[in-house]
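Engineer: model this:
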Amino acid sequence: MARYTQLFTIATPLDRFRQLLEDVLQSCNCAVIYDGEDYMVAREKPGGVTYAQLVTVEVLIDKTAIATPKDEVRMNVVVKNEELPLKSDNHCWRMFSLVNRAVAENNHWNLLSSTAG
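Structural biologist: You can find the predicted model right below:
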């Protein structure tokens, strides 16, 4: 199973964060299938790759970290699928890069930090 993680800290109004995150995931051809208070899951829309290559994006949202300003959100993004990562440039890695770029370049929030997991 291929699996890649990235930890982001962003500054954004919390009342808009969930919608902005959903928009980012949709821009990456993913549909949100679960939206909890501190967890969001999106699945890549079928059609472009085999079923085993379809990517799931899990976002763990940490708004309660000690010493975190009010409008700062930490999120751990996990991109995974069922394919074996036999090559370093596999579909899961490409989708991981696409999601990271979409988060980092979003004009509706400020990226404060990004760390590979």
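Engineer: make it CA atoms for all contacts and neighbour counts henceforth
Structural biologist: OK.
Engineer: Which residues are in contact with the residue nearest to Glu72 when sequence neighbours are not counted?
Structural biologist: If the residues on either side of it in the chain are set aside, Glu72 comes closest to Ala11, at 4.4 Å by Cα to Cα, 6 or more residues apart in numbering. Counting by Cα atoms under 8 Å, 6 or more residues apart in numbering, Ala11 touches Asp71, Glu72, Val73, Trp109, Asn110, Leu111, Leu112.
Engineer: I'd like to know which of the residues you listed are buried.
Structural biologist: Buried members of the contacts of Ala11, scored by 16 or more other Cα atoms under 10 Å, are Glu72, Val73, Trp109, Leu111.
Engineer: Point out the ones among these that are inside strands.
Structural biologist: Glu72, Val73, Leu111 (DSSP state E).
Engineer: Let's compare: structure for the following, please.
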Amino acid sequence: MARYTSSFLAKTNLEQIPILLCQLVESCDFEVVYQATDYLMAREIPGQVPFSKLVTVEALVESTAAQNNEVPVTFVIKNDELPLKSNNHCQQLFQKLQLALNQSQEWRLIAAVAT
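Structural biologist: Model (predicted):
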């Protein structure tokens, strides 16, 4: 199973986080499957790759650590594909999400880890 994580600070208040997360994942061609105030799950839209390569994104909002209009969010990007190559499908979508986060004014990188 390929799995990549990254942590970011959202430069906004806690109430705006669900809207920001939806816009972010939809801009990266994911569809929201489930959303709560402190959690979002989105999946890659089926049809382009085999089922085992479909990528899921989870966004975990650390609402208790929010302060001064900065909210920590951890992203987990994963799929069932074995990461036999360093440039696999999950890694490519992880990079796409990272790029979208880095280009946005609302997000600041804390850490990114490939596991």
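Engineer: returning to what we had before: which one in the second structure is aligned with the residue nearest to Glu72 of the first structure?
Structural biologist: Applying TM-score structural alignment, one finds that Ala11 of the first structure aligns to Lys11 in the second structure.
Engineer: Quick check: Pro46 of the second structure touching Leu54?
Structural biologist: Yes - under the criterion of Cα atoms under 8 Å, Pro46 of the second structure makes contact with Leu54 at 7.0 Å.
Engineer: and those two? which has more neighbours close in?
Structural biologist: Leu54 (19 against 13; other Cα atoms under 10 Å).
Engineer: That one and Met41 of the second structure: what is the separation?
Structural biologist: Leu54 of the second structure is 13 Å from Met41 of the second structure, where distance means Cα to Cα, to the nearest Å.
Engineer: what do you get for Ala10 of the second structure?
Structural biologist: Relative to Met41 of the second structure, and taking Cα to Cα, Ala10 of the second structure is found at 17 Å.
Engineer: Have a look at those two and say which one is more surrounded.
Structural biologist: Ala10 (25 against 22).
Engineer: quick one on the thing from earlier: for the match of Ala11 of the first structure, give its distance to Gln105 of the second structure.
Structural biologist: 8 Å.
Engineer: Helices of the first structure, residue ranges please.
Structural biologist: Applying DSSP state H to the first structure gives helices spanning 14-27, 91-104.
Engineer: Quick check: closest non-adjacent residue to Ala52 of the first structure.
Structural biologist: Using Cα to Cα, 6+ apart, the closest residue to Ala52 of the first structure is Glu82 (4.9 Å).
Engineer: quick one: what's aligned to the one you found in the second structure?
Structural biologist: By TM-score structural alignment, Glu82 of the first structure lines up with Asp80.
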